[in-house]
Structures are given as structure tokens and as C-alpha cells.
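Student: what's the 3D shape of this:
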Amino acid sequence: MQLALIRVDHRLVHGQVTMGWTRSVRADALVVVSDRAADDPFEASLMRMAVPHGVAIEIWGVTEAADRVRAANLPAGRVLLLVATPVDLLPLFAAGLSNTEVNIGGVRSPGASVKLTKEVHATPEEIDAWKALAEKGVELSVQWLPDQKRRSLNADVVRR
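Tutor: Purely as a prediction, here's the structure:
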């Protein structure tokens, strides 16, 4: 397994991911980490239908994903890992995920009162998660589409 990209985007599987990012990183598989999606067969079904032909998809809850990271039991090939919030990402790093960069799309959780960028709004819990990731040396890059310029979020969250 090669982790081609980690993306935080509250929409999870949608057009920018399926058409832009999956192609850009040449992903063989999407791994969606979301308790909500894992527990909702209808939402999971919609995600499966949106994935491009030839790309596999796995949908796991956060605990299952952390267990799989710990056991190095991830899909073969180039994997695009998707989570909705940085809070869902922290347990994966605690389980041994060691990537140095996280790509960030739109993140707007209910109750998010802190605007970090036009695309990224955060709850206090999410601010803490972003800070924890930055303190681990993870580069947090806001970038909607592969051909757009990246903007670092690290300085914004460390100041808070």
C-alpha cells in the first residue's frame, strides 16, 4: 500500500475527489474514514456509486481504520485516504500513520465558529486537532483542486 494522499474534506466523496484528486494522484483505491458513513448504508451506497470505474472504495469507522493502520492492513496500490474532520484523522496518526502532509479541502463542521480560511472553518475541538497535527510536523495544505496553489494552514492554527 502506498498512501498517495490524505485529504480532509467534510463532503468526503464528491466530484473534486472523484474527478480531480483520484486522477491526479492516480489512486487505485479510496479509503473513507467516517463513523457516519460507515454506519449509514444509504450514504455508503451513494459513495460507492460515485467512485470512478476501476477505483476500489473501502468505508471504515474511525476505530476500524486506526486498527487497520496499526496492523498495516490497508488496500494494495495507491490509496487516497479521506476523512471529514481533523478529529477523525488524529487517531490514525496515533495508530502509526506517519505522512508528512495532509491536503485540506472544505471543512465546515456543525458549530464551527472559527474561520481559518474561506474553505476551512473549525470548532474548538478541530483547532486542537489541527494544532496536534502541526506539532507532529505535518504540513497542512489547503488546496481545493490539484492545479490550484497550495496554502499552508500551519501558521494559522499554531497562532490560535
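Student: From here on, just use CA atoms for contacts and neighbour counts.
Tutor: Fine.
Student: State the number of residues packed around Glu125.
Tutor: Glu125: 12 surrounding residues under other CA atoms under 10 Å.
Student: Tell me the secondary structure at it.
Tutor: With DSSP: H, G, I helix; E, B strand; the rest coil as the basis, Glu125 sits in helix.
Student: And it, how close does it get to Ala50?
Tutor: Between Glu125 and Ala50 the computed distance is 30 Å (CA to CA, to the nearest Å).
Student: now do Phe93
Tutor: Counting by CA to CA - Phe93 and Ala50 are separated by 27 Å.
Student: do Pro91 as well
Tutor: In this view, Pro91 and Ala50 are 27 Å apart by CA to CA.
Student: now do Leu89
Tutor: 23 Å.
Student: what do you get for Lys136?
Tutor: Relative to Ala50, and taking CA to CA, Lys136 is found at 33 Å.
Student: before we move on, the earlier item: who's more crowded, Leu89 and Ala50?
Tutor: Leu89 (26 against 15).
Student: The more buried one - nearest residue in space that isn't next to it in sequence?
Tutor: Distance criterion CA to CA, 6 or more residues apart in numbering; nearest residue to Leu89, sequence neighbours excluded, is Val83 at 6.5 Å.
Student: Please provide the structure for the following sequence as well, for comparison with the first:
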Amino acid sequence: MSIIAVRVDGRLVHGQVANLWTTKLNISRIMVVDNDIVNNDIEKSGLKLSTPAGVKLSVLPVEKAVNNILAGKYDSQRLFIVARRPQTFLDMAEDGVPFDTINVGNMSQSDETRSISHSINVTDDDVKAFEALNAKGIKLTAQMVPSDNTNDLMKMLK
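Tutor: Modelled structure (predicted):
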């Protein structure tokens, strides 16, 4: 399996993902998994512009991402998967995609969220998805950039 990193980040591909994480982990493909963005040409264009030169980008709905990963389509690449919400990764895990660790980056504040750190804001549904991922034995961490300490997300949720 070629999944090198998995990240929840509401901003998807941006400076931290495109430059810091991709460089540190020597990523060859960023996969954005989002059922809505696949139909939004403007957002897809922005993601393409944010992707570093020499790194491939896939923007896929959950079902196609799962099928491609399980079929071994990316086995020769170093894959970094990014989604806005933890539910996306729960759906993928329930469909058979093996995740060891999911890193949580920025999750923006809204009227429905509560803050668990200066950059991570969760809804009740996010908490349920994180708890379900944790119950599957997937390690959940919070780390904005590679040079930051890694924190246990489940302890932050308490």
C-alpha cells in the first residue's frame, strides 16, 4: 500500500500541505477526496494551482477513491490523501481502505463547531466520526506542520 499520509484539513491543498508536508514526506500524488468538489471546476482549478510542480493531483469522490486505492492504482506512488471532514475517512475505512494514522490539521470555526485547539473546531458529527475511526484502531493525531509536536486527538476531544 502506498498511502504515506492521511490528513483532515478544511483547506485541502494549501501552503502547509503543498509545501511542508509534501516535501517532508516526498509525496508524488496528493489525492483530495470530496464528493462535492469533483463537480466544481473553480475549486478544482484552485487545487491544481496549489499543487507543487512535479506532484500529481487527483480530485475524486469517495467511491472512486476507494476503488482506485483497493485496485492498487497508486501502489507505485507515494500518496497523500486529504479530505475536509473525518466522515470521509470513516466512509473509506468502512469500505476497506486501511488507515494506520490520520492527522488532523485545520478545521475551521463555524456556528456549529466547538474549538478543541486554536486551529481545530469540531461538530458533534465530527466527534462521532473520530470516535468511530478510533474504535477501528486508527491512530488520530493533531499536528499542523511537520516541525510541530504530535498530539493525541482523542485526548483533545475529552
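Student: Quantitatively, what TM-score do the chains reach?
Tutor: Scored by TM-score structural alignment, normalised by the length of the second structure, the superposition of the two chains gives a TM-score of 0.91; 158 aligned residues with a CA RMSD of 1.7 Å.
Student: ok, back up a step: so what does the residue nearest to Leu89 of the first structure match up with in the second structure?
Tutor: Mapped onto the second structure by TM-score structural alignment, Val83 of the first structure lines up with Ala83.
Student: Surely Val55 of the second structure touches Asn26?
Tutor: No. Assessed by CA atoms under 8 Å, Val55 of the second structure is found out of contact with Asn26, at 9.4 Å.
Student: Mind checking which of these two has more residues around it?
Tutor: Higher neighbour count among Val55 of the second structure and Asn26: Val55, with 17 against 14, using other CA under 10 Å.
Student: which ones are touching the spatially closest residue to Ser76 of the second structure that is not a sequence neighbour?
Tutor: Take Ser76 of the second structure and drop its neighbours on the chain: the residue closest to it by CA to CA, 6+ apart is Ser2, 6.8 Å away. Applying CA atoms under 8 Å, 6 or more residues apart in numbering to Ser2 of the second structure gives the contacts 74-79.
Student: which of these still touch in the first structure?
Tutor: Compared against the first structure with both residues aligned by TM-score structural alignment, their matches' CA atoms under 8 Å, the contacts of Ser2 of the second structure retain 76-79.
Student: Distance of the match of Val83 of the first structure relative to Ala129 of the second structure?
Tutor: 13 Å.
Student: again, but for Thr150 of the second structure
Tutor: 20 Å.
Student: ok, back up a step: map the residue nearest to Ser76 of the second structure across to the first structure for me.
Tutor: With TM-score structural alignment as the criterion, Ser2 of the second structure matches Gln2.
Student: For the second structure, just list every one of the strands.
Tutor: For the second structure, the strands defined by DSSP state E occupy 3-8, 29-33, 56-60, 79-83, 101-104, 114-115, 121-122, 139-142, 151-152.
Student: Please identify which of those is closest to Leu70 of the second structure.
Tutor: strand 3-8 (11.1 Å; CA to CA).
Student: how close does that closest one sit to the first structure?
Tutor: By mean CA distance after the TM-score superposition for the first structure, the fitted strand 3-8 of the second structure averages 0.5 Å away from its aligned residues in the first structure.
Student: Are there helices or strands packed against that strand, and which ones?
Tutor: Strand 3-8 of the second structure is packed against strand 79-83, strand 101-104, with contacts defined by 3 or more CA pairs under 8 Å, 6 or more residues apart in numbering; DSSP states H and E.
Student: which residues sit against that strand?
Tutor: 25, 27, 78-86, 99, 101-107.
Student: Stretch 98-111 of the first structure too?
Tutor: Applying CA under 8 Å, 6+ apart, the set of residues contacting stretch 98-111 of the first structure is 5-11, 84-85, 119-123, 137-144.
Student: tell me which residues of that stretch are tucked away?
Tutor: For stretch 98-111 of the first structure, burial by neighbour count (16 or more other CA atoms under 10 Å) applies to 101-109.
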